[in-house]
Each structure stands twice: as C-alpha cells, then as structure tokens.
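Novice: predicted structure and sequence below. I'll ask about it afterward.
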Amino acid sequence: MRAPYGLAVFRSIGPILLVIGIALLAELAISPTLPGYYVKVLTDVGIAVVLGVSLNLVNGFTGQFSIGHAGFMVVGGYVSGTITYYGHYLLWGGIARQGGFLGPSEWLFVAGALAGGLAAAVAGFVVGLPSLRLRGDYLAIVTLGFGEILRVLVQRTDDVMYVAEDIEKASVGQLATSVGGALGFTGIPFLTNLFWVAIAVGAVLVLSYRLKHSDQGRGFLAIREDEVAAEAMGVPTTRFKVRAFVYAAFFAGIAGALFAHEVGTTLNPRELGFQKSFEIVIMVVLGGMGSISGTTLAAVVLTVLPELLREFSQYRMIAYALLLIAMMLLRPQGLFGIHEIWELPPFRRRKAR
C-alpha cells in the first residue's frame, strides 16, 4: 500500500528542509554566541564527519580498502581555493570579502566548492576505474600512491602567487599552477562557516542513508559480503565499486574546499598526506564498517579528543595506532558493525508480544 501523497512529498523534501533549518540555526543563532575557538572546533568536527562518512561508502559499504582519501581533499581544496582566490581578484580587484552572510563572496565559494567536488569526483573515476579491479592490499597501495603523487605534484607547483596587476596578463595554465608550492597556498579567503559545514554534513548523511537503503546500496553491501556471489547474481561489481569511489571522492573534495577556506588555514599539501588519510580510515574502522552513525560518532570523538588532550598531541598517532590494534583484536567489526545506533538492542523498540 502506497503512502499518502503528502507523506511521500514530506519524506522527499523533509530531510532537505531539516538540514537547511539546522544550518541556519547553527550560523545565525549558535555561531555568534560562541568564542572563535569553539566555532573552529565545530567546523573541524563537521569536516571530519564529511570525510569519515564519505570514505565509509567505499571501505564500509563495498568492503574495499582505500587509504588515500586525503588525496581527494587536495584536489577539492586546491581547485576551490584557486577559483575563490583568483576569482576575487578578477571580479573585485582583491581578496577582501564581498558582502556578509550569503553575499557574493559566499556564492563564489559555493561555486568553487562544487567545482572542487566535481574535480575530485573525476579524479576518483580516473583512479577508481582501473584500480578497483584490484582487491585488498593491492587497492590500498594504489590509493596510497595516488595521494602521495598528488601531494608531491602540488609541492612542485610555482610558489609565486599572482596579484591584481599580474592576473590579467597570466594564462589560465599559469594561474592554475601558481598555488604556493611547498610553502602552501596563502591568501585564500576565509569563507567557511557553520552554515555551509552543516549543509555538507546534512547532505552526506542524508544521501548516505538513502543510498544504504536503496537497490544500489544493497548491491554495494552484496559486494562487501561476497563479491563473487554478487557478480553471479547479476550485480555489476566493477561499476558499483567505481560509483562508490566517485561518490566518496566528491564529498572528500567538498571537505577539502571547506578545509581550505577555514579561518586560520594555510592550505599546505604536507597536512593532507598519509597521516590525514590514516586518521579518516580510523574513523571508519572505529565506528563500524558500513555504519553511518558509528562513523559519525567516531569522527566527532577523534576530532574533539585531541583538543581536550592538546598537551599530548605529539602522541596522537601512537594513540590512534594502539586504538586501531585494540579494536581489531576486541571488536574487528567496529563499535556498531554494519548497524546504525538506533538498530542496536538498547535502542530498539520491543515488539509487542
């Protein structure tokens, strides 16, 4: 029996309206009342959630093992940063912010973030199409190599940044390769705020949940459980794995754009190397391979905890490694496994006897 038309419409647009409402609340009511430090922590938490949940599409849903997710952050961050930095000079003669909330600068940022996400998705397709025919350790090596290659290429770009009087004389190629080199991309406008972070978090959570419970998502999970059996049942395994890789890369590119435009950030490729990719993998493994809520909770904990233990920050990677070893020994499926937190016994409604 079909649901009433009004209920069906609400199920379609309800989550979208909820995400927009929460985003507006975060920017207009919460952000002005908090010190800048706490706003930055919330921003970092949101970016971590986008990264963790997006990688979960590959490592959790399809059971592949990618450890180069930060490479797609590099693509999204540098593409969006190039668009907003040089776009401000070309349109307004400088990088000064134009307008306030939802002003011209922010819409340029949205265009740059979407372009960064699409560029990362294209990179995900180019890398994923040949490499996802591999499995296990071989795929991990390929994705790790991709991330490191990107990092090295960015470090070798021109460290000279063009300014207003030189931009019109430079070609598109010169602008695209003048992004700070090993010194980092400085001067990117600080346009990331809690509104856009909440929009990105809401989008990745809603789309991941709907994907998980769709026919395509069930195909992803079938690949995870037994790829040979899934292929025998008619699931296009390579196509579905590439799709998961492209979806994940797109959201990693969006996260890279948010990171690049965060207050106090200098976009440096050294910050987006293997260590960053490893941190994202930890979020997925700790929360549960395939669990959206578990990965979200792990991303929040692993972002907030270093802030609480800042004096021990130099031991962070040691702590992550020990945590990963303990999780693999005691609960290899992660905190929630493939289940969501509301599907676990303490939260499940008891059926009427």
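Specialist: That came through fine. Just so it is clear, the structure is predicted and the values come from calculations on it, not from any experiment.

Novice: contacts, neighbours, all on C-alpha from now
Specialist: OK.

Novice: for the residue lying closest to Ala257 once chain neighbours are set aside, helix, strand, or coil?
Specialist: Using CA to CA, 6 or more residues apart in numbering and skipping the chain neighbours, the partner closest in space to Ala257 is Gly77 (4.2 Å). Counting by DSSP: H, G, I helix; E, B strand; the rest coil, the backbone at Gly77 sits in helix.

Novice: Arg135 now?
Specialist: If you use three-state DSSP, then Arg135 falls in the coil class.

Novice: and the residue lying closest to it once chain neighbours are set aside, helix, strand or coil?
Specialist: Nearest in space to Arg135, with sequence neighbours left out and distances taken as CA to CA, 6+ apart, is Gln64 at 6.9 Å. Secondary structure state of Gln64, per three-state DSSP, is coil.

Novice: show me what contacts Gln64?
Specialist: Contacts were defined as CA atoms under 8 Å, 6 or more residues apart in numbering; by that measure Gln64 touches 58, 135-136, 139, 224.

Novice: the stretch 151-300 of the chain: strands as residue ranges?
Specialist: Listed in chain order, the strands of the stretch 151-300 of the chain (DSSP state E, counting those that start in this stretch) amount to none at all.

Novice: which residues in it form helices?
Specialist: 164-167, 172-176, 194-212, 215-225, 227-232, 237-260, 274-287, 292-308 (DSSP state H, counting those that start in this stretch).

Novice: still on that earlier bit, contacts only, for the residue nearest to Ala257.
Specialist: Taking CA under 8 Å, 6+ apart as the definition of contact, the neighbours of Gly77 are 113, 116, 253-260, 267.

Novice: looking at the helices of the stretch 151-300 of the chain, which is buried most?
Specialist: When neighbours are counted by mean count of other CA atoms under 10 Å, the highest per-stretch mean among the helices of the stretch 151-300 of the chain falls to helix 237-260, a mean of 27.

Novice: putting a second one here so we can go through both:
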Amino acid sequence: MDASAARPDMGALLRDATVASVVAALLAFPLLGFQLDASAQGLALNVRLIWVVYAAAAVFAGRLVFSLGGHFLAPRISARFAPRVRAKPAVPGLTRFYIGAGMMALALVLPWLPFSDRNLIDKATLILIYVMLGWGLNIVVGLAGLLDLGYVAFYAVGAYSYALLSSYFGLSFWICLPLAGLFAGAFGVALGFPVLRLRGDYLAIVTLGFGEIVREVLINWGELTGGPNGITGIQRPSFFGLPMVPATPGGGVTFADFFGIPFSPYQRIIFLYYLILILALATNLFTMRIRRLPIGRAWEALREDEIACRSLGLNPTMIKLSAFAIGASFAGFAGSFFATRQGFISPESFTFIESAIILAIVVLGGMGSQIGIVLAALILVGLPEWFRELAEFRMVAFGAAMVLIMVWRPQGLLSHREPTLRLGVPKEGGA
C-alpha cells in the first residue's frame, strides 16, 4: 500500500474540526453564553463567553480525535472483527441470560445491601417505573412497529383513574389497579380506531396530538381532576389490608403490629420497591410469553410488512387495536402505582417530554430487546438522578447520547432478538 495513502490529510482534518467548532460555538452561545443572576437590584443578565470557548474547544478536539481514529483504526477493526461479527450475534443468548439473571438477583437483594439507603431505593423505584413503561411501549413500537408519541396519555389515565376512584369511592389500591389498566386499555382502543389507516410520521403526529389532548383535558376539567392543582391525599397501598402507618384512627391492626416489629417509614419504601419490581417482572413475563403466541407473531408480521400481513389472511385492524390496548394497559398499571407512590398527581407530571424519554429508552435499548430497555433506563433515568448537580446540561447530554447511539449503533444497545418460531431442519435421508 502506498505510504502517502496511509497518511491522513491533516489540512482537511483541521478545516473540518474548525468548521465543527464554529458551528458548536454558534449553537452554544444562546444556550451557555448567558446566565441570569439574582441580586438585590433584581435579575441581571451576565455573559459567559468562557463556556462557549470550552464547548468549541471540546468539539474541535473531539472531532479531530474522531477523524484520526476513524482513519487509522476503522480499517483494521473492520478487517479484524468483521468475519467474527457475521458468524454469530453480538450478544449470545447465554450471555443475555446471565445479564438478566444478574440484574434480577441484584434487584431482589438491593434493599438489604450494606450501602442501601432510602435515597437509593427511591431512585431504583423510579427506574423500575420507566422500565415497566418501556416494556409496555415496546409492545406497540418494538413488536407491532407502531410509532406512538402519546404514550404518556395512558400513563396519565391510569394515574388519574386510581386517584379519582380512591378519592371519591374509597376503593383500595388492589381494586383500582386492574381498573386503571382497564381504563387505560379502553383509551388505547379509542386511540387505535382513528389511526388504523395511518403509518409512520402521520401516526406519530396523531398520537402526539392525542397525548396533548389528554393533558389539556386534565388541566381544564377542574371540577373532576383538580385542574393545574392536581389531586392530593391519594390513598397509600396496604399489605393485604395492613396499613403501613404508626397507628390507625380506629385502633386497627397495622403492618408493624401484625408482625410484631417496630414501625419504621423505611418499611413502606421497601414495600413500594418490591411492588413495582413485581409489576415490572409480570410485564416482562407477559411480553416474553405473548411474543410466542399467535397474536405476538401477528404483531411482528405487521411490523415487517402490512401488505404481506393482509395477504396471509390476518386482520391488521384487530392486530393494531390489540397492540394499543395491551401496551396502554401496562401504562395504566404503572400510572396507578405512580399515583399511590407520590400521593399527589398533577398534569405537569405527564408532559410530552415523558413520552419522549420512554420512546428514547425503547430505541436506545433496541426495539424488541427486554434487557436493552433495562440498560437504557439505567442510563437515561438513573444517571441524571445521580448527577443532579449537572441538571442544566441534562438535555444536552440526552441529545448527544441519542445522536451517538444512532450514528454508532442504530439498532440499539442490545438489538438481538430470539426468533419466536424456529423451523426444524430435516435429517439426512428423512422425508
């Protein structure tokens, strides 16, 4: 190989890095270049050009390193590992099994680890909520191939269903939980009928509008939903009728009295953690099982080719409605748990950014990959909760992560999916 061909054109690389840094500076100037400071005289607008310089320098260095690395390393890596990647999947089934088993074991013993505290359990509970939502949306997007940008609407329906039934009728969490899933599933069917003929971008726009309609109804129907003020004093769940409180007004038996242990607020935190863990594992088990049933195979057939699906005698109308209904039901279950955990809900908890985060978890983890969704939830939800001091850069890091994953691994972190049906290979000499 010619030596001159192996040397990179440094002038072109420097010009490319310079252009990238200038563009980054222009974009960073309105985002990072200004800061509002409060003082005795009021608010003062200060210019922070040094942050713009830092951003431009980081982009310049990163672009230059990326270009040089691609020039020198990409051909060697491709030549070294391309045959091996083609020969077997990136994550073998046994490895995925070990990853899943390890995650489940850690989740089961997490509250009892020496370094575990209330803050850690609260963050783990929040992550499990998004894992459950991601698994529910994975039915609609990953299996059926229907792009849904209004998934948070079903989440809100489940939360408000439980809050209203509990507040007005005094029903317990265990009675309201299936009802919340039923109401959310009914809303999923109601959304499915108008979008039966839509695909792709048009479907995404309609579902986005549906999510905003639900939020506006919650805001303006103040007599029922409390409007922007939301609903407070939502009933907490009990352990088979045993409330987790210091004492009941009527002198009934509490959770601590029944088991003969001192009361601690930490008991309710652990109970809620295991409750959402059970709900999430039930969602995962149901999804894995239904993929192997005829309805699950019909979802995947619809995702691959709707015309071919029709030619096989399948009914796309019922397939789409079933996907919307079942996916929405899991969002309703998660919403009811969110309401009982918070004790307060308002429309501000169900904005479009929630739908975007849930969809990003599904896409980042790999559509159809159950373990990938867990990893994506840890990254997109867990990391921002741990590094709250960098909250002002959260959306910047969020966007950068999505861009990088789409450039380097568009199929997701763990995109490999086991086939739902394997065709047997006939033996030699057989019929």
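Specialist: Okay, I see it. Note that the coordinates shown come from a computational prediction; the quantities given were computed from them, not determined experimentally.

Novice: TM-score for these two?
Specialist: The TM-score (TM-score structural alignment, normalised by the length of the first structure) is 0.74; 283 aligned residues with a CA RMSD of 2.6 Å.

Novice: just send the contacts of Gly77 of the first structure back as JSON lines, with distance to Phe146 of the first structure too.
Specialist: Output for the contacts of Gly77 of the first structure, formatted as JSON lines (distance: CA to CA, whole Å):
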{"residue": "Ala113", "distance to Phe146 of the first structure": "21"}
{"residue": "Gly116", "distance to Phe146 of the first structure": "17"}
{"residue": "Gly253", "distance to Phe146 of the first structure": "15"}
{"residue": "Ile254", "distance to Phe146 of the first structure": "18"}
{"residue": "Ala255", "distance to Phe146 of the first structure": "18"}
{"residue": "Gly256", "distance to Phe146 of the first structure": "16"}
{"residue": "Ala257", "distance to Phe146 of the first structure": "19"}
{"residue": "Leu258", "distance to Phe146 of the first structure": "21"}
{"residue": "Phe259", "distance to Phe146 of the first structure": "20"}
{"residue": "Ala260", "distance to Phe146 of the first structure": "20"}
{"residue": "Leu267", "distance to Phe146 of the first structure": "19"}
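
Novice: list the contacts of the spatially most central residue of the second structure.
Specialist: Residue closest to the average C-alpha location in the second structure (CA atoms, centre = their mean): Ile358, at 3.2 Å. Applying CA under 8 Å, 6+ apart, we find Ile358 of the second structure in contact with 130, 133-134, 137.

Novice: trace it over to the first structure, please.
Specialist: Using TM-score structural alignment, the equivalent of Ile358 of the second structure in the first structure is Ile280.

Novice: any idea how far that match lies from Arg224 of the first structure?
Specialist: Using CA to CA, to the nearest Å, Ile280 of the first structure is found at 19 Å from Arg224 of the first structure.

Novice: for Glu262 of the first structure, same thing?
Specialist: Glu262 of the first structure sits 35 Å away from Arg224 of the first structure, taking CA to CA as the criterion.

Novice: tell me where the longest helix sits in the first structure.
Specialist: Residue-count comparison of every helix in the first structure, with assignments taken from DSSP state H, identifies helix 104-131 as the longest.

Novice: what span of the first structure is stretch 405-413 of the second structure aligned with?
Specialist: Aligned by TM-score structural alignment, stretch 405-413 of the second structure corresponds to residues 327-335 of the first structure.

Novice: who's in contact with that stretch?
Specialist: 285-289, 294.

Novice: go with 10 Å
Specialist: Contact partners of stretch 327-335 of the first structure, identified using CA atoms under 10 Å, 6 or more residues apart in numbering, comprise 282-291, 294-295, 297-298, 321-326, 337, 341.

Novice: tell me, how many residues neighbour the aligned residue in the second structure for Ser291 of the first structure?
Specialist: Using TM-score structural alignment, the partner of Ser291 of the first structure in the second structure is Ser369. The criterion is other CA atoms under 10 Å. On that basis, Ser369 of the second structure has 23 neighbouring residues.

Novice: test my guess that Ser369 of the second structure contacts Ser415.
Specialist: Yes - applying CA atoms under 10 Å as the test, Ser369 of the second structure and Ser415 come out as touching, 5.8 Å apart.

Novice: joint contacts of those two?
Specialist: In the contact map built from CA under 10 Å, 6+ apart, the residues linked to both Ser369 of the second structure and Ser415 are Val363.

Novice: SS state for Ala48 of the first structure?
Specialist: The local conformation at Ala48 of the first structure, judged by three-state DSSP, is helix.

Novice: so how many other residues sit close to whatever residue of the second structure lines up with Glu148 of the first structure?
Specialist: Mapped onto the second structure by TM-score structural alignment, Glu148 of the first structure lines up with Glu212. By the measure other CA under 10 Å, the count of residues near Glu212 of the second structure is 17.

Novice: what sits against Glu212 of the second structure?
Specialist: When contacts are counted by CA under 10 Å, 6+ apart, Glu212 of the second structure touches 150, 152-153, 218, 350-352.

Novice: which helix in the second structure has the most residues?
Specialist: Using DSSP H, we find that the single longest helix of the second structure is helix 49-87.

Novice: what helices or strands is the helix or strand just after that helix leaning on?
Specialist: Reading on from helix 49-87 of the second structure to the C-terminus, the next helix or strand found by DSSP states H and E is helix 93-109. For helix 93-109 of the second structure, the contact count by 3 or more CA pairs under 10 Å, 6 or more residues apart in numbering; DSSP states H and E identifies helix 265-290, helix 370-377 as packing neighbours.

Novice: out of the ones you listed, flag the one nearest Val23 of the second structure.
Specialist: With distances scored as CA to CA, the stretch of these nearest to Val23 of the second structure is helix 370-377 (29.2 Å).

Novice: chain center to the closest one, what's the gap?
Specialist: Taking CA atoms, centre = their mean, to the nearest Å, one finds the center of helix 370-377 of the second structure at 8 Å from the center of the full chain.

Novice: the residue nearest to Ala257 of the first structure maps to what in the second structure?
Specialist: When the structures are aligned by TM-score structural alignment, the residue of the second structure matched to Gly77 of the first structure is Ala159.

Novice: distance of that match relative to Phe344 of the second structure?
Specialist: Summarising the geometry, the distance separating Ala159 of the second structure from Phe344 of the second structure, computed by CA to CA, is 10 Å.
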